[in-house]
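Engineer: Output the structure for:
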Amino acid sequence: MPGDSFRFRGGCDEPGASWEDYCRLYARGGEAFQEAGNFRADITAIRLDRVILFDRRLRGLRHERRPEHVVANGFDHFTLQLNLGGSAEVDCGDGFQALAEGEAVLLDTRLPMRLRLVDVHLLTASIARPLVMAAAADSAHGRFISPARTAVLRRRMAEWAEGDPIGLALEGPRLLLIMLDMLRSEGRRQAGADRLRRMMIRRALIRDYVEANLTRRDLDPLEIAQACALSRATLYRLTEPDGGVVNFVRKVRLARLERLLVDGGAEQLADFAERLGFADASHMSRQFRAVTGISPGRYRAASREDPAANAARQRWTAWMAEFR
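Structural biologist: Modelled structure (predicted):
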């Protein structure tokens, strides 16, 4: 699978990870409970720029994100939950309400929520808050989106080769634009879509250039701007959600490090530091620990204890840290 993706499979009627593995996977976001004896989870996930897409088939589960979880993990993004088929319910504070087939709901991770996943195929998108607010300033926690509004997205999903993360990676930016268009208020559609499309293309160019030059410690904002045919002011504006150009570059370095720790074999941490443009291994370890709460060495060791389940959990934890 591509480095920025993972698959998690587990349940009572198929080989794979255990219920305990699933609880550990979800622990970063809240708490999971079994509601029936036939628990099943089949999840394909892929990270794109400021969005993570999850194709999830879930059965016999309840997820709870209580106030203490909101405070503890500090998530600050939205999730869009689209029912592609089956039975699910959502509680945004007023009790459980059915999420009908073809219907979607927008959820704010700053607020408590509950999901009851009876037997459902969900497309879940974790989307950075600035993208959602740019698309629809009036978007609210618990906003339901009708099947008529989600029809275009569902058609695109139906055309996607199921279970193929490379296909999802290629389709991902298009799916994100469709999702954001679903959230727009009337009268903002075309101008907003064009603005978001330009922003996404420019950010992709910046990331591609940084990715191609990670070995260099002297990556300079002026150089990046010139290489991407941007003014410095535009570069700073595009990376403002990440805390500026320096933090953007640091995030790209740490994202590559996370992939190498899971997939990079027995290479020494000092070699990773040199390859990724960190001053030294100690500097790299401090920055990685500040984001994930764990040292690179411990992260790599944990991913090898149970390669499938732990790699998924480690990867998701690192991805979620980028939304903070």
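Engineer: Only C-alpha atoms from now on, for both contacts and neighbour counts.
Structural biologist: Will do.
Engineer: and Ile145, how many neighbours?
Structural biologist: 19 (other C-alpha atoms under 10 Å).
Engineer: For it, which non-adjacent residue is spatially closest?
Structural biologist: Take Ile145 and drop its neighbours on the chain: the residue closest to it by C-alpha to C-alpha, 6 or more residues apart in numbering is Ala104, 5.0 Å away.
Engineer: can you count the residues close to that neighbour?
Structural biologist: Neighbours around Ala104, by other C-alpha under 10 Å: 25.
Engineer: ok, now Gln314?
Structural biologist: Gln314 has 21 nearby residues by other C-alpha under 10 Å.
Engineer: who are the neighbours in contact with it?
Structural biologist: Tyr299, Ser303 (C-alpha atoms under 8 Å, 6 or more residues apart in numbering).
Engineer: now do Phe54
Structural biologist: Ile43, Thr44, Ala45, Ile46, Leu122, Leu123, Thr124, Ala125.
Engineer: could you redo the residues you listed as JSON lines and give each row distance to Arg155 and neighbour count?
Structural biologist: Converted to JSON lines, the contacts of Phe54 look like this (distance: C-alpha to C-alpha, whole Å; neighbours: other C-alpha atoms under 10 Å):
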{"residue": "Ile43", "distance to Arg155": "20", "neighbour count": "20"}
{"residue": "Thr44", "distance to Arg155": "19", "neighbour count": "22"}
{"residue": "Ala45", "distance to Arg155": "19", "neighbour count": "24"}
{"residue": "Ile46", "distance to Arg155": "20", "neighbour count": "24"}
{"residue": "Leu122", "distance to Arg155": "14", "neighbour count": "25"}
{"residue": "Leu123", "distance to Arg155": "12", "neighbour count": "23"}
{"residue": "Thr124", "distance to Arg155": "16", "neighbour count": "20"}
{"residue": "Ala125", "distance to Arg155": "16", "neighbour count": "23"}
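Engineer: run this one through as well so I can compare:
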Amino acid sequence: MSVAADDALPVRQVEVRSGPGLTEAAAFERWEAHMSETYFPLAVSPVPAGEFHGWISCGRYGDVEVTAVGSTPQQVRRTDRLIADDADEYLLAGIFVAGRGRLQLGGRVTAIGPGEMVLYRSGRRYRWDIEGRWEKTVVQVPISRLTEHSGLLASEIPDVIGLPAHGPAGLVSRFFRDVADLQRRDCADARLLMHPALDLLTAALRLSSGSAPGPSADALARRRILDHMRANCHDPALTVERIAQSCMMSRRTLYRMFEDVDGGPATVLRRMRVELAARLLIDSALPVGRIAKASGFAADRHFYRAFRGEMGTTPTAFRAAVSERSR
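Structural biologist: The predicted structure follows:
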């Protein structure tokens, strides 16, 4: 196994191969542990192939993870016990690059081949059957983060959606495949490209040909709140209390709209300000102190703490990495 990481731009590389000194059974046991560490607790079973070889390249970009993964044949299961032991739920986009797989979830069997994409939830019992050597790109994001960004309610995200390799959905899947390939060579450039990741995942959900239900009254209200927050997050005087007043609702109702977000609307507002600061660091030559104020932070120390917490690096290091890659 090898692991490569940069404080600002972490990418985790793993390779497991059976051979002299490592039996196929031991290699697969190690592989199951790496798969569970990369995603969430999983039960992984080998399909006899005479030898085992698997590899993982995983990059994290804020709350979104992109993984290039491949191996010899296997079965991957998410059981009721494993779901009960995991507090978080994720949306995953699985995009096959090579090989084929069948996903059984909720009474449906979704067959996926090269270029095709399937969106599915980790909080549901499922089973992947993958025959032959295979490779796929997997995009993973907490459902709470996706709903916070998109205005969708968790109940509006279907358990499983299969999307074709052609048309608009194909453009989304190719984007993530290219990022997964790029991060193995240049994780800094991959990070720059990942800014629209949540928008693209939202678009993929909306490209599901009407299989997702239409927005509820709560979803529409949440989108209205998010639009107001994005338009005014640069104002340091914008607080949770002012958001509630501007949207003509009680503070209690506002918090109910974001009950799936740890920290509620204050967390959403902080993330919006960090996202605005990241764009300004890329697109302008403003000093970092000016960017802090222009992004709605009342004090530099609050800006530095929030930026590092969300981006995994300091504003200065982030800008330096961007500048270095643009030369």
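Engineer: ok so, going back, quick one, what contacts the aligned residue in structure 2 for the residue nearest to Ile145 of structure 1?
Structural biologist: Applying TM-score structural alignment, one finds that Ala104 of structure 1 aligns to Met117 in structure 2. Shown in contact with Met117 of structure 2 (C-alpha under 8 Å, 6+ apart): Ala93, Gly94, Ile95, Phe96, Gly162, Leu163, Pro164, Ala165, Ser173.
Engineer: pretty sure Leu53 of structure 1 belongs to a strand, no?
Structural biologist: Yes. Applying DSSP: H, G, I helix; E, B strand; the rest coil, one finds Leu53 of structure 1 inside a strand.
Engineer: Tell me how many other residues surround it.
Structural biologist: 24.
Engineer: again, but for Ser146 of structure 1
Structural biologist: 16.
Engineer: So it versus Met182 of structure 1, what's the distance?
Structural biologist: 10 Å (C-alpha to C-alpha, to the nearest Å).
Engineer: Also Met320 of structure 1?
Structural biologist: Using C-alpha to C-alpha, Met320 of structure 1 is found at 24 Å from Met182 of structure 1.
Engineer: Then Arg315 of structure 1?
Structural biologist: 29 Å.
Engineer: again, but for Glu68 of structure 1
Structural biologist: 31 Å.
Engineer: what about these two, which has more around it?
Structural biologist: Met182 (21 against 10).
Engineer: what do we get in structure 2 for that one?
Structural biologist: By TM-score structural alignment, Met182 of structure 1 lines up with Ala204.
Engineer: quick one, what contacts its match?
Structural biologist: Ala169, Val172.
Engineer: Check the secondary structure at it for me.
Structural biologist: The three-state label given to Ala204 of structure 2 by three-state DSSP is helix.
Engineer: where do the helices sit along structure 2?
Structural biologist: With helices called from DSSP state H, structure 2 shows them at 24-38, 80-84, 143-150, 167-183, 187-193, 197-206, 217-232, 240-246, 251-257, 264-283, 288-294, 300-311, 315-325.
Engineer: so which of those comes closest to Glu15 of structure 2?
Structural biologist: For Glu15 of structure 2, the closest of the helices of structure 2 is helix 24-38, at 8.5 Å, according to C-alpha to C-alpha.
Engineer: For that closest one, what is the distance to the chain centroid?
Structural biologist: 22 Å (C-alpha atoms, centre = their mean, to the nearest Å).
Engineer: now the strands: where do they sit in the stretch 1-150 of structure 2?
Structural biologist: Remark: strands assigned in the stretch 1-150 of structure 2 by DSSP state E, counting those that start in this stretch are 11-17, 43-46, 53-61, 64-71, 74-78, 90-105, 108-112, 117-121, 126-142.
Engineer: Dump those strands into JSON lines; add distance to Glu241 of structure 2 as well.
Structural biologist: Output for these, formatted as JSON lines (distance: least, C-alpha to C-alpha, whole Å):
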{"stretch": "strand 11-17", "distance to Glu241 of structure 2": "39"}
{"stretch": "strand 43-46", "distance to Glu241 of structure 2": "45"}
{"stretch": "strand 53-61", "distance to Glu241 of structure 2": "30"}
{"stretch": "strand 64-71", "distance to Glu241 of structure 2": "29"}
{"stretch": "strand 74-78", "distance to Glu241 of structure 2": "41"}
{"stretch": "strand 90-105", "distance to Glu241 of structure 2": "30"}
{"stretch": "strand 108-112", "distance to Glu241 of structure 2": "45"}
{"stretch": "strand 117-121", "distance to Glu241 of structure 2": "34"}
{"stretch": "strand 126-142", "distance to Glu241 of structure 2": "27"}
